[in-house]
Structures are given as structure tokens and as C-alpha cells.
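Enquirer: I need the structure of the sequence given here:
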Amino acid sequence: MDKVIKTDEEWRAQLGPEAFKVLRKHGTERAGTHEDFPKDPGTYMCKGCGAPLFDQSHKFDSGTGWPSFYQPVDGVEGAQVGESQDKSWFMTRTEVHCARCDGHLGHVFPDGPNPTGLRYCINGVALDFEPEE
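Expert: Sure thing, here's the model as predicted:
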């Protein structure tokens, strides 16, 4: 998969202010501020580059106010969703980002449901939904 690289000006023009803040500047949207996503089968894509990230069937209600998934779209950690260490806010967390464009998506925590035990807590503004045809 080819990397997507753009200038800040190009990203800002494509994404708009809130998505730019989250995807390119590692921001976080406030909990509960993003509308709920469709319940129909489909795939959540990166708003920055269109890479497939999460399948609707892997979404669950975590009660956190952010869309949550228990695994990336292909189930192989690191394939479409990359990880890095985040030491902001006086704690250490695992940040997740789009492997194709390096856009910040959110964080992954070890308190999710089976079968993985993971909770990918994702900013809704970083995703687009593509319904299954």
C-alpha cells in the first residue's frame, strides 16, 4: 500500500477544521459529540485516505462516547492500523493511526470484549462509513 503524504495546507483543505485537528494534529473530539454510525453492514474507512480500517461487525458499545471496535478490519494487528506510544496527558497509552496516511485515529486499550480483549477507541470524525453492497 502506497503512503499518502500531503502538506498541512492540502490536509486542511481536504479535511476541514475538526478532522484536521484530530487526524493531523493528534486531537480528540469530545465524547458523545459525533453522531452514531449506521448499523448496516459495511466498512469504516480513514477520512484522510480512504483505507479500510474497521468492519461494522467488530463495533461495540463501550459506553465511552466514542466509536469502539475490538479489532481492525482484517483482524491482523498492525496491517491497516498502526500503533505508537503516546506519553501525553501525564500517562502512557497506545495510540492508533492509519498505516497508509499516518492519520491519528484514537487509542487502543486492553479492556475490550472477546475475542481480542481490545478496545479501539476511535474518533468518529476520523472515519467515513462505506455500506456493504
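Enquirer: could you use CA atoms for every contact and neighbour count after this?
Expert: Noted.
Enquirer: in contact with the residue nearest to the spatial centre of the chain: list those residues for me.
Expert: Centroid-nearest residue in the chain: Leu105, 3.4 Å away (criterion: Cα atoms, centre = their mean). Contact partners of Leu105, counting by Cα atoms under 8 Å, 6 or more residues apart in numbering, are 22-23, 95-98, 122-123, 126.
Enquirer: what about it, which helix or strand?
Expert: strand 104-109 (DSSP states H and E).
Enquirer: now that strand: buried residues?
Expert: 104-108 (16 or more other Cα atoms under 10 Å).
Enquirer: for stretch 16-31, same thing?
Expert: Here stretch 16-31 shows 19-24, 27-29 as buried, counting by 16+ other Cα under 10 Å.
Enquirer: got these as a markdown table, with secondary structure and distance to Ala51 columns?
Expert: Output for the buried residues of stretch 16-31, formatted as a markdown table (DSSP: H, G, I helix; E, B strand; the rest coil; distance: Cα to Cα, whole Å):
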| residue | secondary structure | distance to Ala51 |
| --- | --- | --- |
| Ala19 | helix | 16 |
| Phe20 | helix | 17 |
| Lys21 | helix | 19 |
| Val22 | helix | 17 |
| Leu23 | helix | 13 |
| Arg24 | helix | 16 |
| Gly27 | coil | 20 |
| Thr28 | coil | 20 |
| Glu29 | coil | 21 |
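Enquirer: the nearest residue to Glu77 once chain neighbours are set aside and Cys121: what is the separation?
Expert: Of all residues not flanking Glu77 in the chain, Gln71 sits nearest, at 7.4 Å (Cα to Cα, 6 or more residues apart in numbering). According to Cα to Cα, to the nearest Å, Gln71 stands 10 Å off from Cys121.
Enquirer: to check against the first, give me the structure of this:
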Amino acid sequence: MKPRELKGKMKNLLLLSVAIINVACNDYAAEETVHKFEIMKTEEEWKKQLTSEQYQITRKKGTERAFSGKYVDNHQRGVYHCVCCNNELFSSNTKFESGTGWPSFWSPLSDSNVLVTLDKSEGMTRDEVLCKKCGAHLGHVFDDGPEPTGKRYCINATSLVFVKK
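Expert: The predicted structure follows:
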């Protein structure tokens, strides 16, 4: 093998190794740079805008206690918006009783309003749901929901604002 060919193969191997390490380490900073959010604020700006609980959940990827959120038992008609940027996320038409303790939806209002990304935190592998406009952590989506999608978008009520129809 010629030195130039060896150099090319070594470069490809190095790039593959870096990609594997990023996935293994769950490099969220690298994932977020792939998607440019329309609304970008500093941590201090988010802290001024949000309550401490909203900040912890939406900006630091926290989770509220099961059955503690104000929308778990909400049965009114309307639309759930992002608490950070007011992006329309979920309709009450797709909300269902999952029994998990968090508001659950079988579909977002529009796929263009949410971003689903890989989450390997807490020793688990899950699909994280983010607001596509501002990057707020909303919750996770699972494959154990009702038809027609079979999905369960398990969303923190703290990350939502409900607008009644």
C-alpha cells in the first residue's frame, strides 16, 4: 500500500472513531449544532424569562414528578404551546390518558414543530422530544401509544402552556 493510500485510510478510520466516540458519549452539544434553532438565548436570558422549574426542565433536560403537572388531567379543547417560545406543539385532539402521570399525545400538531433526537442519559436510550423553534426539552416519545400512530409523546406539563379554544 502506498503512503498516500495509507494516509487516506487512516484519516477515514480517525473520522469514524471520532463519530463513534461522540455517539458513545452522547455529545449533545454536537447534536444541537446540527440543528440551528430559530430562537437562541443565553442561559441568563432563559433564567430571566422562565421560572426555576421551567428552566430546569426545558433548558437543563429535567423531568417533573409523575402526576404533578397541571395538564395531566386537562380535558379542555385547545392547543399546547412551548412555554419558552409559544410554538404550537400539540392539540388536545391527540391527547390521551396513558396512566403514566404526564400529558401524553399520539402525535404532535405538526412534525415541523418538534425535533426528535437520541437521548442516552440516565443509563437509558430514548427518543427525546425538543421544540424545533427554540430547542426546549419537552419530554420523550415511545412506541407504546394508541393508533393511528402507535406513539406516546410523554411531555412535561411544565414545558407547556395550554391555550383554550
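Enquirer: any idea what the TM-score is?
Expert: For this chain pair, the superposition-based TM-score is 0.92 by TM-score structural alignment, normalised by the length of the first structure; 128 aligned residues with a Cα RMSD of 1.1 Å.
Enquirer: picking that back up, in the second structure, what range does the strand holding Leu105 of the first structure match?
Expert: Under TM-score structural alignment, the match for strand 104-109 of the first structure in the second structure covers residues 137-142.
Enquirer: off-centre distance for that stretch?
Expert: Relative to its chain's centre, stretch 137-142 of the second structure lies at 5 Å (Cα atoms, centre = their mean, to the nearest Å).
Enquirer: contacts only, for Glu147 of the second structure.
Expert: Trp106.
Enquirer: quick one: secondary structure of Phe129 of the first structure?
Expert: strand (DSSP: H, G, I helix; E, B strand; the rest coil).
Enquirer: burial of it, as a residue count?
Expert: The number of residues packed near Phe129 of the first structure is 21, by other Cα atoms under 10 Å.
Enquirer: residue in the second structure paired with it?
Expert: Match for Phe129 of the first structure (TM-score structural alignment): Phe162.
Enquirer: and Asp127 of the second structure, that one's in a helix?
Expert: No. According to three-state DSSP, Asp127 of the second structure belongs to no helix; its state is strand.
Enquirer: from His140 of the second structure, how far off is it?
Expert: Counting by Cα to Cα - Asp127 of the second structure and His140 of the second structure are separated by 6 Å.
Enquirer: tell me the contacts of the residue nearest to Glu77 of the first structure?
Expert: Per Cα under 8 Å, 6+ apart, neighbours of Gln71 of the first structure: 54, 58, 77, 116, 118-120.
Enquirer: ranges for the helices of the second structure?
Expert: Applying DSSP state H to the second structure gives helices spanning 3-24, 28-34, 43-49, 52-58.
Enquirer: state the span of the first structure onto which the third one is aligned.
Expert: With the alignment judged by TM-score structural alignment, the segment of the first structure matched to helix 43-49 of the second structure spans residues 8-14.
Enquirer: mean per-residue distance, that stretch to the second structure?
Expert: Following superposition, stretch 8-14 of the first structure is found to deviate from the second structure by 0.8 Å on average (mean Cα distance after the TM-score superposition for the first structure).
Enquirer: for that stretch, the distance to its chain's centre please.
Expert: With Cα atoms, centre = their mean, you get 19 Å for stretch 8-14 of the first structure.
Enquirer: check stretch 10-20 of the first structure too.
Expert: 16 Å.
Enquirer: picking that back up, map the residue nearest to Glu77 of the first structure across to the second structure for me.
Expert: Under TM-score structural alignment, Gln71 of the first structure pairs with Ser107 in the second structure.
Enquirer: on that earlier part again, tell me which of the helices of the second structure is the most buried.
Expert: helix 52-58 (a mean of 20; mean count of other Cα atoms under 10 Å).
Enquirer: what's it in contact with?
Expert: So helix 52-58 of the second structure is in contact with 46-47, 62-64, 83-84, 136-138, 156, 158-159, going by Cα under 8 Å, 6+ apart.
Enquirer: no further queries at this time; thank you.
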